[in-house]
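Asks: one predicted model, sequence on top.
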Amino acid sequence: MKTLQVVAMKWMSASLLGLMTVGAVQADHHGDKQDIVDTAAAAGQFETLAAALEAAGLVETLKGEGPFTVFAPTDEAFAALPEGTVESLLEPENLDQLQAVLTYHVVPGKVMAEQAMDLDSATTVQGQDITISTSYGNVMVNDATVIQADIEASNGVIHVIDSVLLPE
């Protein structure tokens, strides 16, 4: 079981980019849902996330088969980080740290909000667990609030969150 989890986590890390981008479900010209990355890009509120995914080399992974569950912070969530944090993470010498932060926002598999509410935690692609709880009727992931849930994509689901999750 542990070996399967390690393989799944490595595979999910490769798919993180697409999941991290969040937006309204968009249909392509064939009427099919777009992948996580394209769905997020179309939303217009994940420019920082998209840039981070590109810098981390995770776009193609998140455009992969999946399924993935991405807890996607908005541009406002990234702007709320201490000054210089995003710029520092985007520097080439901090690639490992950037990848760790981004993969901490991705859970292997497709976890819809109703399912998440029955969980206490989930293991991320990065390897650490996130805490899932409810508070005053809101679903919380660590200290972040899910502000929009269940944005379905062809390779998973996006849940929009109001702050950036930072691994320990």
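Replies: Done, it's in.
Asks: can we go C-alpha only for contacts and neighbour counts from here?
Replies: Noted.
Asks: can you give me the end-to-end span of stretch 79-96?
Replies: 21 Å (CA to CA, to the nearest Å).
Asks: buried ones in it?
Replies: Neighbour counts using 16 or more other CA atoms under 10 Å place Val86, Leu89, Leu90, Leu95 of stretch 79-96 among the buried residues.
Asks: helix/strand/coil for the first one?
Replies: This points to Val86. Assigned with DSSP: H, G, I helix; E, B strand; the rest coil, Val86 falls in the helix class.
Asks: any idea how far it is from Ala122?
Replies: 25 Å.
Asks: same check, this time on the last one
Replies: Noted for Leu95: a distance of 24 Å to Ala122, by CA to CA.
Asks: so which of the buried residues of stretch 79-96 belong to helices?
Replies: Among those, the members falling in helices are Val86, Leu89, Leu95 (criterion: DSSP state H).
Asks: which ones are touching the closest residue in space to Lys63 that isn't next to it in sequence?
Replies: Once flanking residues are discounted, Lys63 sits nearest to Gly18: 4.9 Å by CA to CA, 6 or more residues apart in numbering. Neighbouring residues of Gly18 by CA atoms under 8 Å, 6 or more residues apart in numbering: Asp35, Ile36, Val37, Asp38, Ala40, Leu58, Val59, Glu60, Thr61, Leu62, Lys63, Gly64.
Asks: put this beside the first:
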Amino acid sequence: MTLIKTLAAAVLAMGLAGGAATAASHSGAKDIVDTAVETDGFDTLVAAVQAAGLVETLKGEGPFTVFAPTDDAFAALGTTVEDLLKPENKDKLVAVLTYHVVPGKVMSGDLVDDATPATVQGSNVTIDLDNGAMVNDAKVVTADIETSNGVIHVIDKVLVPEGVL
């Protein structure tokens, strides 16, 4: 996982968090990217967003709902993560990451059991509220991290659209 840590360090060194002042001046909150950069447990997600070229998109106006996998969730994929971060796999990485994003700001109180919202990637995810909030087979471990351009819900697994990996 040293490649992931190196990419995460590079992202931070490039001043990715530099937009925080701009976002904060508008709403008092940081955007999705700056929030992820400053939150422990999202080094892999931040590196993946940078490698996929999605930083500017997720710093955009939105609003977006992001189901954000933790570093442990990415680690559970094994070597798949390092493969996804290779430049030749950028399309697959973009597909995986955009499968974690739903247009609009959906707070946990807005979730509807058995709903199947469309993701930015184009496929749908399934919301299950029967045993705690779930997105497909990923458990929501922290909900409603509000940002200036949407909301982050932390999940314990990486969501993979059918046929991508």
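Replies: Nice, thanks for sending it over. It should be emphasised that the depicted structure is a prediction, and the values quoted were computed from it without experimental measurement.
Asks: could I get the TM-score for this pair?
Replies: Superposed pair, TM-score by TM-score structural alignment, normalised by the length of the second structure: 0.81. Supporting alignment: 140 aligned residues with a CA RMSD of 1.6 Å.
Asks: quick one on the thing from earlier: just give me the closest of the ones in helices among the buried residues of stretch 79-96 of the first structure to Ala149 of the first structure.
Replies: The closest of those to Ala149 of the first structure turns out to be Val86 (CA to CA; 24.7 Å).
Asks: what's the match for the closest one in the second structure?
Replies: Aligned counterpart of Val86 of the first structure in the second structure: Val81 (TM-score structural alignment).
Asks: the residue most central in space within the second structure in helix, strand or coil?
Replies: The centre of the second structure sits closest to Ala68, judged by CA atoms, centre = their mean, with a distance of 3.8 Å. Three-state call for Ala68 of the second structure (three-state DSSP): strand.
Asks: for the counterpart of it in the first structure, give me its contacts.
Replies: Matched across to the first structure, Ala68 of the second structure falls on Ala72, judged by TM-score structural alignment. Listed by CA under 8 Å, 6+ apart, the contact set of Ala72 of the first structure reads Leu19, Met20, Thr21, Val22, Phe46, Leu49, His105, Ile158, His159, Val160, Ile161.
Asks: only the buried residues of the longest strand along the first structure, if you could.
Replies: Looking across the first structure with DSSP state E, the single longest strand is strand 144-153. Going by neighbour count (16+ other CA under 10 Å), the buried part of strand 144-153 of the first structure is Ala144, Thr145, Val146, Gln148, Ala149, Asp150, Ile151, Glu152, Ala153.
Asks: does the first one touch Ser163 like I think?
Replies: Yes: under the criterion of CA atoms under 8 Å, Ala144 of the first structure is in contact with Ser163, at a separation of 5.2 Å.
Asks: which neighbours do these two have in common?
Replies: Counting by CA under 8 Å, 6+ apart, no residue touches both Ala144 of the first structure and Ser163.
Asks: any idea how far the aligned residue in the first structure for Gly150 of the second structure is from Ala14 of the first structure?
Replies: Aligned by TM-score structural alignment, Gly150 of the second structure pairs with Gly156 of the first structure. Distance from Gly156 of the first structure to Ala14 of the first structure, counting by CA to CA: 14 Å.
Asks: more neighbours, the two?
Replies: Gly156 (27 against 22; other CA atoms under 10 Å).
Asks: hey, which helix is longest across the first structure?
Replies: Per DSSP H, the first structure has its longest helix at helix 2-20.
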